[in-house]
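A.B. asks: have a look at this prediction, sequence included:
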Amino acid sequence: MFQRGESVKYHDSIKQANKTMTLAVAQLHQWHLPVNPINYAVGYEYCKNNKPILTASIKRLLLSGKALDGFFMEQLYKEHLLEQSKFRDDIIADLSQLFTQIQENCLQSTSGAQALIDQLDDNIPALMSNDRSEVKAAITKLHHASTAFKKQQQQLIAQLEHFQLQTQALEDELEEVRQEIYLDPVTGLHNRKALSKHFEAWLSEDAERGIAAIVVSIDHFSQFSERFGALIGDVILSKIAKKVSSYVDDSGLPVRSASDEFIILLPDVDGDIASEIAEKIKQGVEKLRFVSVKSGVRLPRMSISCGISEMKKKEPLNQFINRSRKAINSEKLTN
């Protein structure tokens, strides 16, 4: 399935690559994951132990008692292994070219304006002359300078309109990449990378800022997906995600954090209000009804469990979120 050329990609000797490849496949079996390209790439890097953040993310999830799944491995692959340097180089090259052209046009405009001013300076004395032929010649020179300047300005306007189209195209490309980097493709919610980014931004604005977290876990979702298939599972997941996000205003951040889990960060909200929001979300999800479009069969109702916590002073994000997860486990044990 995977060739020995893998050693070239990872700059290993063939012997070392074969050894790491064997360890990676064994590790995937231990994690009960299929040996597909994404899982293999992540497993390979884990066994090489050259990416400490990737390794720490895997160990942290395993210590929490949760199993690794395809969603988690895909997130790691996108965050740590997916090559985006070519895109960045292309964007930088395009922007550099655009700025150079704009700079050149600004210089041309300045040069044209200066040429017109020079012509005015040179010919104004002649306009004051009593010699009609001299005045006429000065007027002719000024007319030619004015015509040339207008022509140059028209060309610059056309070029600027072209640059505006190029700029818009670049902005559209950048927006697509932002969507890919910070949004979950199945639910349209933010992903874990966006979670960290917003969390850091909020605290940089105000280190004492209060933040509440709601962790939403879909009950028995893995069994549901196994029974009805991943495609229907994704459809149900997106509908639940839409319902969850409908209870969060623009200041909050709804995130898909795992295959069956969402996190809602609520800045400037205390635990009591977060509990009220969580209860409304639970009631909203329980009211959802699902019917298979293909067969017309009514699908089982879905329920969720919620854990709420308030961030403590200078508490790391992962520790903060894990306290909400523990609250879910306590709720399930109580029920």
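C.D. replies: Yep, that arrived. These numbers come from a predicted model, not from an experiment.
A.B. asks: all contacts plus neighbour counts: C-alpha atoms, from now on.
C.D. replies: Noted.
A.B. asks: which stretches in this protein count as helices?
C.D. replies: 6-9, 14-30, 37-48, 52-63, 70-76, 85-127, 132-182, 192-205, 221-228, 230-245, 271-286, 317-334 (DSSP state H).
A.B. asks: one more to weigh against that first structure:
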Amino acid sequence: MSFEDDYQVTSKFSEHTHDFLSSHLIAPTPVNYSVIYLYISNENEMLSAAIDKTLQRGELITADFIADLFKRYVSFTQQIENTILAPFEQTLSDTLEQIDKQVDNEDKAATNLQKLDKILAKSKNNASMDNIVSYLYNTINNTKAQHEALSQKLTKTQQEINQLKDKLASSREEALVDSLTGLLNRRGCDEKLQHLDHADTHSSLAIDIDHFKKVNDTFGHFIGDKVIQRIAKTIQSHIGEQDIAVRFGGEEFVVVMANTPITEAKKTAEKIRLSISKMKLKQRDTNTYLPPISVSIGIAQNDNISEWTTLFEQADNALYQAKNSGRNRCICA
């Protein structure tokens, strides 16, 4: 597609976006505009399906509804920046530059007309010409004022875009992190793995808290969450900055030890296991200690493995061997 064709398509999408927002009495804020632009351009199928379903039911499209769509389908993706913000920001920057040049030219023209006006004012025979110059001078000053006002509005829009970008970055970060432990979640793990070369030697630890259901049933989920948090901190304290620690779900954790052979990974796994087994957790309300907590760990290395999921499955199988062998131990695949 040529630049002209691409420009015409995006301009059409933009026009339809404004029409949609106007027809539903919704302000064209950056968030509202972004969501509806993605809907009009059909860039996000799940978002489009949600809007279509609401329209089919005859329900109102509100700003709150759009804000929810933004949070669910847009804020954690890079799509909005690549599809909307980047080209819009470039256009905005170019427009501001053109306005600045126009204002500069108008300043020069006004200065020249002011000089001419002073010259004509000294002559009594140039009243009509003096009136024309005054008219032009006033017109240029009015135009300049309008351009400056437009520039201020566009600058404010630029600030809103920057705020939106910060919001997107924050939302993406939150979408990659487990809120309870601060470790990565599965989505965060997938993103981090993209930066590792699978051809290098990596090891994976599959870690599961032993008899965790009994902890929840006996002491409640609040205490159970505290146990998970303490174990997450213990895991994090025993691995390197290049390693990837993940809460995979419930009481299960995964660690990807980058550029680490299985022999070294097992040493780290043993340190984690021993540290957890020595933990003493006290319940504040009753001032009593919880029973000893332990974990079982399965370890695998990516030898002749082309997929990360296969590595995780091998570590998981080793974890089940550890569970079936009496728990509170580490077993290599």
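C.D. replies: Everything's here; your move. All values reported here derive from a predicted model rather than from experimental measurement.
A.B. asks: just give the TM-score of the two.
C.D. replies: For this chain pair, the superposition-based TM-score is 0.58 by TM-score structural alignment, normalised by the length of structure 2; 246 aligned residues with a C-alpha RMSD of 4.3 Å.
A.B. asks: now, of the helices of structure 1, which is deepest in the fold?
C.D. replies: Compared across these, helix 37-48 shows the largest average neighbour count, a mean of 20 (mean count of other C-alpha atoms under 10 Å).
A.B. asks: pull up the aligned stretch in structure 2 for that one.
C.D. replies: The aligned range for helix 37-48 of structure 1 in structure 2 is empty, by TM-score structural alignment.
A.B. asks: would you list the helices of structure 1 in JSON lines and tack on distance to Leu253 of structure 1?
C.D. replies: Shown next, in JSON lines, are the helices of structure 1 (distance: least, C-alpha to C-alpha, whole Å):
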{"stretch": "helix 6-9", "distance to Leu253 of structure 1": "38"}
{"stretch": "helix 14-30", "distance to Leu253 of structure 1": "33"}
{"stretch": "helix 37-48", "distance to Leu253 of structure 1": "28"}
{"stretch": "helix 52-63", "distance to Leu253 of structure 1": "21"}
{"stretch": "helix 70-76", "distance to Leu253 of structure 1": "18"}
{"stretch": "helix 85-127", "distance to Leu253 of structure 1": "27"}
{"stretch": "helix 132-182", "distance to Leu253 of structure 1": "12"}
{"stretch": "helix 192-205", "distance to Leu253 of structure 1": "8"}
{"stretch": "helix 221-228", "distance to Leu253 of structure 1": "23"}
{"stretch": "helix 230-245", "distance to Leu253 of structure 1": "8"}
{"stretch": "helix 271-286", "distance to Leu253 of structure 1": "13"}
{"stretch": "helix 317-334", "distance to Leu253 of structure 1": "13"}
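A.B. asks: of all these, which one is nearest Leu265 of structure 1?
C.D. replies: helix 192-205 (8.2 Å; C-alpha to C-alpha).
A.B. asks: one step back: so for Ser292 of structure 1, which of the helices of structure 1 sits nearest?
C.D. replies: Per C-alpha to C-alpha, nearest to Ser292 of structure 1 of those: helix 230-245, 8.1 Å.
A.B. asks: contacting residues around the closest one?
C.D. replies: 186-189, 221, 224-225, 254, 260, 262, 281, 284-285, 290 (C-alpha atoms under 8 Å, 6 or more residues apart in numbering).
A.B. asks: that one against structure 2, how far on average?
C.D. replies: Taken over the aligned residues, the distance from helix 230-245 of structure 1 to structure 2 averages 1.3 Å (mean C-alpha distance after the TM-score superposition for structure 1).
A.B. asks: spatially central residue for structure 2, please.
C.D. replies: Arg172 (2.1 Å; C-alpha atoms, centre = their mean).
A.B. asks: pretty sure that one sits against Ser75.
C.D. replies: Yes: using C-alpha atoms under 8 Å, Arg172 of structure 2 is in contact with Ser75, at 6.3 Å.
A.B. asks: list residues touching both of those two?
C.D. replies: Counting by C-alpha under 8 Å, 6+ apart, nothing touches both Arg172 of structure 2 and Ser75.
A.B. asks: in structure 1, which residues correspond to stretch 204-214 of structure 2?
C.D. replies: The aligned range for stretch 204-214 of structure 2 is 213-223, by TM-score structural alignment.
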